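> Model the following, please.
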Amino acid sequence: MPLAHPFDDDKLKEECGIFGVIGASDAANFVALGLHALQHRGQEAGGIVSHDADQGFNSVRRFGYVRDNFTDQNVMKTLPGLLAIGHVRYSTTGSKGQTAIRDVQPFFGEFSMGGAAIAHNGNITNADALRRELIERGSIFQSSSDSECIIHLMARSLQRNIPERMEDALRRVEGAFSIVAMTRTKLIGVRDPLGVRPLVLGKVGDGWALSSETCALDIIGASFVREIKPGEMVVITEKGVESIFPFRPAKSRFCIFEHVYFSRPDSILGGRSVYETRREIGVELARETPVDADIVCPVPDSGTPAAIGYSQESGIPYAMGIIRNQYMGRTFIEPTEQIRNMGVRLKLNVNRALIKGKRIILVDDSVVRGTTSRKIKEMVLDAGAAEVHFRIASPPTAWPCFYGVDTPQREKLLAATMSEEEMRQHLGVDSLRFISLDGLYRAVGEANGRDPDAPAYCDACFSGEYPVEPADMISKGFELKPAAE
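The predicted structure is shown next:
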């Protein structure tokens, strides 16, 4: 059963996190720790595949949290070996809301030259077309995941070894992919030519690790070596790391929302602390959208660094006006209707003594549907706030993402159907302002803001400019942004 909390549906959700280790005793235990650190990237399900010279490949896939499934040593004993990869999942493709165990990664395939397992972060935008072609040619799919297309393309490749077959397969794939894969003797990492999704390399003892984020390297005591470059494939064996660039070169378009929300604040992106970037977003937000108020309050936890930056730049005191309940756990997965009507009060509570009579600036990372923002506003007003001003640490989210992020259909995005003033009225707040796209670019280190002719990041969810055409969605009727818009 999916563990997504019913009151967390107003946030964009990353599809997954991936992790792999080679050359470490009981590699699967390291992978379990790494996946635990990446749990924020996917809480629906997780899986680990390991390889041992005596027992071959072994796999465990489970619904739920890493801590509930991969801390049992009876389970971990079934995953021996010096090589393992893992995956935590939040579905964006496949049977969303009714996930089957067959959709849980890593996926495994047996080829003429041996077995291979693969874990994928991202989304294949031509998966429907590839699936139809493969089925017509005799492939039998076991899951509804777009990632399985890669396994079937590898099976049909005529290349001589698994890394070369993977190269061959990925040249057919469009969209976004960061991949961690393994054979009997190799750990493989790949990023798509645009580098939309993250992947980093670490050193752990005499072995190596691949991870979606640096925070997962920290938990196993691994040292961060470098980011895998866009369009790069690394093949790691006991001899070391081989780097290959099998794809046509392209300008990097890393997902800018990783800086805003997806990545953990203690991770490093592009050589820079995610926390520091989010604090700088708050600084830019304060410069662009000043307002007279008494205190700056974050919407915890994702709005906290930006709220600190806003407070520092504006001189308005920072305060914890909203407190998050850290122990939601699994208690309210299927709440009664009475409990459901309590809404965000199960997760967030207002610090009434601090709020009463004050003009409040609430800083949040984004507004998606606006449902949670309205509930938070009502809570703050009920606690006696004199004014409520929302400041949002990202531009208006007006377009869906097709590169591995769970985004509502465009008509359900508040910014797709309303102006900023209409959104303010809809939310019922005294003011509502978003950071500009140029301001966001400055905060992530682009001093001149966004270059409209050659953006440094993928910002399609804000701009509607997709660096890879979402072919499958267009075939289903999705309309791209008109050139003149």
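
> CA atoms for contacts and neighbours, from now on please.
Fine.

> where along the stretch 351-485 of the chain do the helices fall?
Secondary structure of the stretch 351-485 of the chain (DSSP state H, counting those that start in this stretch): helices at 352-355, 371-382, 414-417, 420-427, 437-443, 460-463, 471-475.

> For residue 397, find the nearest of those helices.
helix 460-463 (5.0 Å; C-alpha to C-alpha).

> buried residues in that closest one?
460, 461, 462 (16 or more other C-alpha atoms under 10 Å).

> and if you look at stretch 165-173?
165, 166, 167, 168, 169, 170, 173.

> And the contacts of the host helix or strand of the first one?
Assigned by DSSP states H and E, residue 165 belongs to helix 162-170. With C-alpha atoms under 8 Å, 6 or more residues apart in numbering as the contact definition, helix 162-170 has outside contacts at 113, 116, 150, 153-155, 157-159, 183, 188, 235, 246.

> Regarding the chain, what is its longest strand?
Assignment by DSSP state E gives strand 114-124 as the longest strand of the chain.

> To compare against the first, here's the next sequence to fold:
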Amino acid sequence: MEKMMDRCGLFGMFDNNGFHTSHLIYYGLFSMQHRGMEAAGICVNDNQGNFSYVKDEGLVTEVFDEMKLEKLQGHAGIGHILRYDGSDARENAQPIVIRYTSGHMAVALNGGLTNIEEIRHDLELKGSVFQTMEAAEVISVLISRARNNYPTIEEAIASIMPMLKGGYAMLVMTPRKVIGVRDPQGIRPLVLGREDHSWFLSSETCAFDELNVDYVRDIQPGEIVVINAEGSHSIQGMQAQPIRACIYEYIYYSHPASVFGGQEVYKARYNMGCHLAKEAPADADAVVWVPDSGLAAAAGYADTLGIPMVDAFVKNKYYGNNLVKPEGILFDRKIHMKLSVIKSQVKDKNIVVVDDSMVRGTTAQTLVELLRHAGAKSVHLRIASATISHPCYYGASMPEEKKLIFHEQGVDAVCKMTGADSLAFLSSEGMVAACPDAAGGFCMACFNGDYPTK
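Presented below is the predicted three-dimensional model:
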């Protein structure tokens, strides 16, 4: 259904084997395109400390071609994909690249800071001028100012971490280092990988799988990891607090093949479907999944109840961000360009639709209309997560609180609005139980309003 869009994905590397750095970063970002589709960027540096970069609005395959990648020559680099619902995506594309007293530095950020405007305002009063609305630019200024007082860049980063309130993972590149940083509660993911003598950092393990890079470990909460010509080492930037990993990574954000905090994402989603079936069974002839992230939960739901799962929705693979959205009479007639229904799969059947989450509820209404128009006898909605009633401040581009369907309405009212015969959600306890292999606790603030940072 309609999603809270994660802000971005990160991929960085330090090459000690003669690999083509920009190409590997390109493929790493491409494998995580689901994390952001508004803009993409890559910055590399050579052995002389010269930085070159390309960043622009669009998908990874739209921003880069072979000619651009060939011009990005270097032994180290960081890349970023952006999901931005607001200002100009081209203007806010990352990495942010600056020159300061100690040379060049590039910064890329995944996440959100609750006090970023306070920090920005304070820096502006001290004379700083900003070209973008991105928190990464603010952080780059903080680091550059602190660097004059510390012998190493990682110590400078550690000194500014207590100022940053929120959930984040960050990559910083200098002429001789690529550095990964994770917030002290581990809200946003960051993992370390290795191939031979080269080292990698990524938002997800699925990028390592695509590139045959060996997963080494998750970056720990509050940890600063340095990869360079000598290998890798780390310092504790801030004292680690109890882990509060974003549970929405398991529900929707991450690739099904990724492993986050020791828990495989696909298995977590499958388990959520199993728990949902036990908590809210439906008397149905077939289970229908909603492309793409609803598949695993629907499989778990169907297997638990012994109901056949069928492919009923077909997603238009050419539907994308650049599609001209219908207006006026076309919108009024509800021209649905993203999904179509295979009528033979649902006609004269009692259908249960399983999806991962519900934010505004408008897409749920569309799904019910499509299935009824295709001849479904009844339509039951089952959502493999709890009701979302609070905004996220840690990097998800989502509606303001008043636009969340469950901010002021209950399940019965929403069920009536969607036109479904019944509507049920997985409990918070069910979501947690579905992730038995995860290391530590979860941030569930968008579900329960319990924010890890104040």
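
> Overlay them and tell me the TM-score.
With the length set by TM-score structural alignment, normalised by the length of structure 2, the two chains reach a TM-score of 0.95; 449 aligned residues with a C-alpha RMSD of 1.7 Å.

> if we can go back for a sec, can you say which of the helices of the stretch 351-485 of structure 1 is packed in most?
Highest mean neighbour count among those (mean count of other C-alpha atoms under 10 Å): helix 437-443, with a mean of 22.

> how much does that one stray from structure 2?
Superposing on structure 2 and averaging over aligned pairs (mean C-alpha distance after the TM-score superposition for structure 1), helix 437-443 of structure 1 comes out at 0.5 Å.

> Give the buried residues for stretch 245-262 of structure 2.
245-256, 258-261.

> Now the two most distant members of those residues.
Most distant of the buried residues of stretch 245-262 of structure 2, by C-alpha to C-alpha, are 245 and 256, 16.6 Å apart.

> Quick check: residue 419 of structure 1 vs residue 413 of structure 1, distance?
Noted for residue 419 of structure 1: a distance of 12 Å to residue 413 of structure 1, by C-alpha to C-alpha, to the nearest Å.

> more neighbours, these two?
For residue 419 of structure 1 versus residue 413, neighbours defined as other C-alpha atoms under 10 Å are more numerous around residue 413 (21 against 12).

> Just give me the match in structure 2 for that one.
Mapped onto structure 2 by TM-score structural alignment, residue 413 of structure 1 lines up with residue 404.

> What of residue 136 of structure 1?
Match for residue 136 of structure 1 (TM-score structural alignment): residue 125.

> Please apply the same query to residue 78 of structure 1.
In structure 2, residue 78 of structure 1 lands on residue 71 (TM-score structural alignment).

> quick one on the thing from earlier: how far apart are the following helix or strand past the helix holding residue 165 of structure 1 and its match in structure 2?
Going down the chain from helix 162-170 of structure 1, the next helix or strand is strand 175-182, by DSSP H and E. Taken over the aligned residues, the distance from strand 175-182 of structure 1 to structure 2 averages 0.9 Å (mean C-alpha distance after the TM-score superposition for structure 1).

> what's strand 175-182 of structure 1 packed up against?
strand 16-22, strand 83-89, strand 114-124, strand 187-191 (3 or more C-alpha pairs under 8 Å, 6 or more residues apart in numbering; DSSP states H and E).

> Among those strands, which comes closest to residue 299 of structure 1?
strand 16-22 (23.7 Å).

> ok, back up a step: top of the contacts of helix 162-170 of structure 1 by number of neighbours, please.
That'd be residue 188 among the contacts of helix 162-170 of structure 1, by other C-alpha under 10 Å, with 28 neighbours.

> aligned partner of that residue in structure 2?
Aligned partner of residue 188 of structure 1 by TM-score structural alignment: residue 179.

> Excluding residues flanking it in the chain, which one is nearest its match?
residue 226 (4.6 Å; C-alpha to C-alpha, 6 or more residues apart in numbering).

> what does that neighbour align to in structure 1?
Under TM-score structural alignment, residue 226 of structure 2 pairs with residue 235 in structure 1.

> Show the contacting residues for the aligned partner of residue 214 of structure 2 in structure 1.
Matched by TM-score structural alignment, residue 214 of structure 2 corresponds to residue 223 in structure 1. With contacts defined as C-alpha under 8 Å, 6+ apart, residue 223 of structure 1 is in contact with 202, 203, 204, 217.

> count of neighbours near the last one?
Counted with other C-alpha under 10 Å, the burial measure for residue 217 of structure 1 works out to 28 neighbours.

> try the third one
Using other C-alpha under 10 Å, residue 204 of structure 1 is surrounded by 19 other residues.

> Residue in structure 1 paired with residue 428 of structure 2?
Per TM-score structural alignment, residue 428 of structure 2 is aligned with residue 437.

> which strands and helices sit next to the longest strand of structure 1?
Using 3+ C-alpha pairs under 8 Å, 6+ apart, the elements in contact with strand 114-124 of structure 1 are strand 16-22, strand 83-89, strand 107-111, strand 175-182.

> and after that strand, which helix or strand comes next?
helix 127-136.

> and after that following helix, which helix or strand comes next?
helix 148-156.

> Show where that next one falls in structure 2, residue numbers please.
Taking TM-score structural alignment, helix 148-156 of structure 1 hits residues 137-145 over in structure 2.

> what's the mean gap between that stretch and the aligned bit of structure 1?
Looks like 1.3 Å for stretch 137-145 of structure 2 (mean C-alpha distance after the TM-score superposition for structure 1).

> got a list of contacts for that stretch?
So stretch 137-145 of structure 2 is in contact with 96, 98, 100-102, 105-107, 116, 119-120, 128, 130, 153, 156-157, 160, going by C-alpha under 8 Å, 6+ apart.

> Can you name the residues that contact the aligned residue in structure 2 for residue 254 of structure 1?
Taking TM-score structural alignment, the alignment pairs residue 254 of structure 1 with residue 245 from structure 2. Taking C-alpha under 8 Å, 6+ apart, we find residue 245 of structure 2 in contact with 185, 186, 187, 188, 189, 261, 440, 441, 442, 443.

> go on, residue 423 of structure 2?
380, 381, 382, 383, 411, 412, 415.

> The first one: neighbour count?
Around residue 380 of structure 2 there are 22 other residues, counting by other C-alpha under 10 Å.
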